[in-house]
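Could you work out the structure for the sequence below:
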Amino acid sequence: MNIPTTMTAARMHAVGSAMKIETLEMPKPGDMDVLVRVKACGIVPNLHNILANWPTWFPHMPQPPLPAVFGLDPAGEIAAVGKGVRGLKSGDRVYVNPGRSCGTCRHCRHGDHISCRHYAFQGYFGFSTEALQTFDDYPIGGLSEYMVAPASAIVTIPDNMTFDQAARLGYMGTAYSALKKVKAGPGDTILVNGVSGTLGIGGVVFGLALGVNKILGTGRDRKLLEEIKALAPNRIEVFSIDDGSVTDFAHAHTDGEGVDAFIDCLGPGAKQETFLQGLRGLRRGGIAVDIGAVAGDVPIDIHWLMDHNQRLYGSAWFTAQEGQEMADMVASGVADFSILETQSFPLADVNTAISGIAQRHGGFSNYVIHP
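The predicted model follows:
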């Protein structure tokens, strides 16, 4: 692949300001890195808030030093590989998992990269001040023509998966990792709060693919809920939280026992009570995973959790291995990304795309930038 000496990228120079389209020097991969020609980069519903308010809301979780190239979910083709890379080659179609860790701490050596103190999302934000070193190592996100990433972060994607679909793997993968944590599978009934949103749809796609018996989904928008149910009418039941208690809904579909697992996808603006009702919808021994981050200090009855032998996890992202599993499930046909409705924009229109993403068709909408 012919690699130019410069590239075009969108950079933000001040918090909350519009991104500027600029020409930058071509980044060079290290020995264990790959250079990726970005074909599509996903943008998520909360990106405008992330860019404008993150330093105020979460000052302990730094963003890349400005000026910075953001972009969380890139997909494209490998343009070049470092001399130590094996198993990947120029021309491979790939998704880049943006999760970065130091690779050498005791957590990384145990394979638990997400627990690394240096863990950060390339082109997005970090989880502690130690992440600043990670941004120094990998400073360029996906809103650019090219980017460098470690070979260990690469997910190869099949021919039946478009780059636009692959650019949604991040949020689909967040739900998939939650399902893996609860060991969701045949015979299980799972409850997904916020089922029609960006995270919730991932719970549906991969819940069905993993063979769960029944998916119980909650939300507000009745039209979106019916569209979710139509994906698998015999395996999905939906419920509007305006119609009553999520707990009662869960018990009504499990003969009063409760669900095997509860995946909460509700974001910071959602009611805490809905999350708490979901917890009370668990069976004895059930597992809850939060991936939406309902805001504030939530009053949880620890005695209840103990007495009922229940577990509550927080799950931040997914591993490259889990990313590869998802891509392989799409390749085999058991996971269907065709439900996504892509709206694409050229890199020059990135600011328009970010400001207009609130006008979307729930989690079905898939906003991407084509650098």
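
rest of the way, CA atoms for contacts and neighbours
Will do.

which residue ranges form the strands in the stretch 151-300 of the chain?
For the stretch 151-300 of the chain, the strands defined by DSSP state E, counting those that start in this stretch occupy 154-156, 189-193, 214-219, 236-240, 259-264, 282-290.

got the buried residues for stretch 160-169?
Residues of stretch 160-169 classed as buried by neighbour count (16 or more other C-alpha atoms under 10 Å): 161, 162, 163, 164, 165, 166, 167, 168, 169.

Here is the second sequence; please produce its structure so I can put it next to the first one:
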Amino acid sequence: MLAAVLYGKEDLRLEQIATPVPAPGEVVIRVGAATTCGTDLKVWRRGGHAKMLKPPTPFGHEAAGTIAAVGEGVTGWQVGDRVVANNSAPCMTCFFCQKQEYSLCTHLSFNNGTFAEYLKIPAPIVQHNLLHIPDHLSDALAAMTEPLACVLHGAARSNVKPSDRVALLGDGAIGLMFAGELVRQGAEVFLFGGSDRRLEIGEQFGVAKTFNYHRLADIPAQVKALTDGWGADVVIEATGLPAVWEMAIACARPGATVNLFGGCPRDTTITVSTEQLHYSELTLKGVFHSTPQYVRAALELLASGTLPFKLLISDHQPLKNLEQVFYDMRDRKVIKVAMQP
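Sure, this is the predicted structure:
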């Protein structure tokens, strides 16, 4: 079968590899759509990921499709079922899983390789994070379950209350998903990004105001001007840049929660004012990944049609065009692209 393999920084190759066969407890799906993601873009540019993979490795982690083969001992699933598989599953037995902190599981089973004709789903994911796709939901939209689950987890950890004023830094797919979810929770969202076209999509998700940072001299000053001089109740960073992490803290009012959601490059650091952190009683949070609860909630939200997530899919392309799609993502010409084998 045709599959994408990542060998290093911006070294992505399409190769013919063996079609997977399910071991006991596993299933194999025929991929209907695999969506590109900002995390994939970062991994492609950096040549790896601190948690999920090390090259050379099959590439991609968002996919939906149809079960093509079922391994021995699998119950409740059959060939022909339309499914979406999350890219990981917790072990359910470790220290953190016993505390229901599943995103911190020390034995998370990650799965990569969605940019391919077929994808094998490991047994833990079959058991905990394989879901039926509602008939009316397209594979492309269903494939967005994984990133939306991460966003729902992040939003839940952000202490957002109705009518809170939220500064959201980043207009990528994750930032725009956050915009929709926070508006759905009743927050007044100020979205900062670098693309007028993406900011317009943010407006369609219901944000109160948008700002192109290319035309702003001082983002924290702008946030304070919008909030009676105090700063935002909640700040969410969705770019994965250390300088923006520091900017997010500068946008916060005393007593605020700052969600440092975007994953930065390995071994990077930021500087935090101990005076501000202590005397302003800031809550700084790093939030990673998702849990089975939010995987299910994400698919339900996508199926509900409550928010216009289809606006995030810029294009549909055949798998053979994958490398060019990543160049287009790097140049911010597209948001998410549904790759179709």
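
Now residue 257 of structure 1: closest residue in space that isn't a chain neighbour?
Residue nearest to residue 257 of structure 1 in three dimensions, not counting chain neighbours: residue 283, with 5.4 Å by C-alpha to C-alpha, 6 or more residues apart in numbering.

which position in structure 2 aligns with that neighbour?
Per TM-score structural alignment, the equivalent position to residue 283 of structure 1 in structure 2 is residue 253.

Likewise for residue 312 of structure 1?
Match for residue 312 of structure 1 (TM-score structural alignment): residue 284.

show me the contacts for the residue most central in space within structure 2.
Here the mean C-alpha position of structure 2 is nearest to the C-alpha of residue 147 (C-alpha atoms, centre = their mean), at a distance of 2.9 Å. If you count contacts by C-alpha atoms under 8 Å, 6 or more residues apart in numbering, residue 147 of structure 2 has them with 37, 62, 174.

In structure 1, which of these still touch?
On the basis of both residues aligned by TM-score structural alignment, their matches' C-alpha atoms under 8 Å, what survives of these in structure 1 is residue 174.

Which neighbouring elements make contact with the strand or helix carrying the match of residue 312 of structure 1?
In this structure, residue 284 of structure 2 sits in strand 283-286 according to DSSP states H and E. In terms of contacts (3 or more C-alpha pairs under 8 Å, 6 or more residues apart in numbering; DSSP states H and E), strand 283-286 of structure 2 is packed against strand 252-260.

Look up the average distance of whatever helix or strand comes next after the strand it packs on to its aligned counterpart in structure 1.
As assigned by DSSP H and E, the chain's next helix or strand after strand 252-260 of structure 2 is helix 274-279. When structure 1 is overlaid, helix 274-279 of structure 2 sits 2.3 Å from its aligned residues on average, using mean C-alpha distance after the TM-score superposition for structure 1.

Strands of the stretch 1-150 of structure 2, start to end?
In the stretch 1-150 of structure 2, the strands defined using DSSP E, counting those that start in this stretch lie at 2-8, 11-16, 27-35, 57-58, 63-70, 82-85, 118-121, 130-132.

Out of those, which is closest to residue 189 of structure 2?
Among the strands of the stretch 1-150 of structure 2, the nearest to residue 189 of structure 2 by C-alpha to C-alpha is strand 27-35 (26.3 Å).

Just want the angle from the closest one to strand 63-70.
Counting by axes from the mean of the first three to the mean of the last three C-alpha atoms, to 10 degrees, strand 27-35 of structure 2 lies at 160 degrees to strand 63-70.

average gap between strand 27-35 of structure 2 and structure 1?
Counting by mean C-alpha distance after the TM-score superposition for structure 1, strand 27-35 of structure 2 comes out at 1.9 Å.

before we move on, back to that, my guess is the match of residue 283 of structure 1 contacts residue 226. True?
No: Residue 253 of structure 2 lies out of contact with residue 226 (C-alpha atoms under 8 Å); the separation is 11.7 Å.

didn't residue 237 of structure 2 look like it was pressed against residue 246?
No: contact between residue 237 of structure 2 and residue 246 fails when scored by C-alpha under 8 Å: they sit 9.5 Å apart.

When these two are compared, which one has more neighbours?
residue 237 (27 against 17; other C-alpha atoms under 10 Å).

quick one: that one and residue 45 of structure 2, what's the gap?
20 Å (C-alpha to C-alpha, to the nearest Å).

follow-up on the earlier one: the residue nearest to the centre of structure 2 and residue 270 of structure 2, how far apart?
Counting by C-alpha to C-alpha, the gap from residue 147 of structure 2 to residue 270 of structure 2 is 25 Å.

again, but for residue 279 of structure 2
Following C-alpha to C-alpha, the distance that separates residue 279 of structure 2 from residue 270 of structure 2 is 19 Å.

Equivalent analysis for residue 111 of structure 2, please.
30 Å.

For the two, indicate the residue with more neighbours.
Set side by side, residue 111 of structure 2 and residue 270 show more neighbours around residue 111, with 23 against 10, by other C-alpha under 10 Å.
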